[in-house]
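J.: Could you work out the structure for the sequence below:
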Amino acid sequence: MSYYELTDDINFPNRWYLGDVAFADNWELAKHLDPEREYEVEVYRDGSEMDYTHNEAYGVSVVSRKFKEALAGISGIAFAKANIIGNRPDGEFYIMAVANEVECIDEEKSEFQKFEVDDPVRPDKAGEYRGFFKMVVDPRKCTGFHIFRIKGFIIAVVVSVQVKQRLESAGVLGVQFKCV
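T.: Got it, this is the predicted structure:
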């Protein structure tokens, strides 16, 4: 089975940029949220709305109703209403939390850097991935997962070919799929 890193399209014409989720632990929101709560997301730079946006610092995914509905029935994800502050969006938006973390990086085929034990900026992340030049997942370790985060690099969201096809069929805007 093929897998893809899900990213927002940085070249989307006149795109908006979303900032942090207010009054919440943004690191935690990438994986867990309260589905009954309404969150507030700040607009960093106004522009055209996208069906998928992810804030770079924390990996929090903000999705449209169309995106959410395309993933109906997929396990391992949760949604909560997101009020966009500083913009009046045409539709409804949601925070998407992706709970599953899978240890699936094929380190032989990938190119990456890891945080060092005495890293001057993030010593707490020693041994975790700092970034990837080339990410390759081992599909045998991803069996049974259709959407997940990479263990040790939670800002990355990876989807199966089935999720990719659902999103493409729904015509979502602002999303890119990079084969991993």
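J.: switch to C-alpha atoms for all contacts and neighbour counts from now on
T.: Fine.
J.: quick one: contacts for the residue of the chain positioned farthest from its centre?
T.: Using C-alpha atoms, centre = their mean, the residue of the chain lying farthest from its centre is Asp118. It sits 28.2 Å away. By C-alpha atoms under 8 Å, 6 or more residues apart in numbering, Asp118 lies in contact with Ala126.
J.: And for Lys66?
T.: So Lys66 contacts Asp51, Ala170, Val172 (C-alpha under 8 Å, 6+ apart).
J.: Proceed likewise with the subsequent sequence, for comparison:
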Amino acid sequence: MTSRFYELTDDMTQPERWHLRSPVDEHGQKIDPWQFTEGRRLEPQGVIRFPVRPEGVVLEFTLDSFATPVVHGRVVQLFERLGIQDVQFLPVEVEGHAGPWFILNALRILRCIDDARCAEVRYFTPQDGQPEKVGEYKNVRGMRIDPARTEGAHLFRPWGWYLSLIVSEDLKRALEREGLTGPVFTEV
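T.: Purely as a prediction, here's the structure:
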């Protein structure tokens, strides 16, 4: 079992990199970006497009302005070779850039944050005025994952802190070997 895990983000330090904006449909209407953090399989509904502003260096792994992972087809091929199952790749168009491009939709959410080892965790309370979130994480700083609670997963989102995308050390190494542009790994 893998005992080290990493939060996967994109390389914000890349000079003159491109930036993907929020997804829109074929009519230019915004699409709910939070659906891609819920850990559930989605049925494609029309064309999903990502505007690019500003243009710049293309990254094969990119997070849009709402942290939706958008990947090049090379990432899909790698996941297929590795046999990683807990993921759905939704085809998308990236404005002005030939594909293939996909949203990486992680299908597992695990209760695996090790609160005691994190630098700071705060929870929503009734005083926050959001009763639907009481007991969920309000802030997680210096996140740490409890490997014993990861159920052998290689890709997942931590329960309560859904914007984070976590990968196993094995998947991290495979992504690095592939030489993809964009991924950055922070041990958690």
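J.: what's the spacing between the aligned partner of the residue farthest from the centre of structure 1 in structure 2 and Val134 of structure 2?
T.: Superposed on structure 2 with TM-score structural alignment, Asp118 of structure 1 falls opposite Gln127. Taking C-alpha to C-alpha, to the nearest Å as the measure, Gln127 of structure 2 falls 9 Å from Val134 of structure 2.
J.: Equivalent analysis for Ala153 of structure 2, please.
T.: Counting by C-alpha to C-alpha - Ala153 of structure 2 and Val134 of structure 2 are separated by 27 Å.
J.: So between the two, which is more surrounded?
T.: Ala153 (20 against 15; other C-alpha atoms under 10 Å).
J.: what does the top helix by length along structure 1 correspond to over in structure 2?
T.: Criterion DSSP state H: the longest helix present in structure 1 is helix 161-170. Alignment of helix 161-170 of structure 1 against structure 2: residues 169-178, by TM-score structural alignment.
J.: Give me the residues contacting the matching stretch.
T.: Here stretch 169-178 of structure 2 has contacts from Thr2, Ser3, Arg4, Phe5, Tyr6, Val75, Leu78, His154, Leu155, Pro183, Phe185, using C-alpha under 8 Å, 6+ apart.
J.: One more pass at 6 Å, please.
T.: The contact list for stretch 169-178 of structure 2 (C-alpha atoms under 6 Å, 6 or more residues apart in numbering) reads Arg4, Phe5.
J.: and what of stretch 130-145 of structure 1?
T.: Cys104, Ile105, Asp106, Ser110, Glu111, Phe112, Gln113, Lys114, Phe115, Val180.
J.: I'd like those written out as CSV, with secondary structure added.
T.: What follows is the contacts of stretch 130-145 of structure 1, written out as CSV (DSSP: H, G, I helix; E, B strand; the rest coil):
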residue, secondary structure
Cys104, coil
Ile105, strand
Asp106, coil
Ser110, coil
Glu111, strand
Phe112, strand
Gln113, strand
Lys114, strand
Phe115, coil
Val180, coil
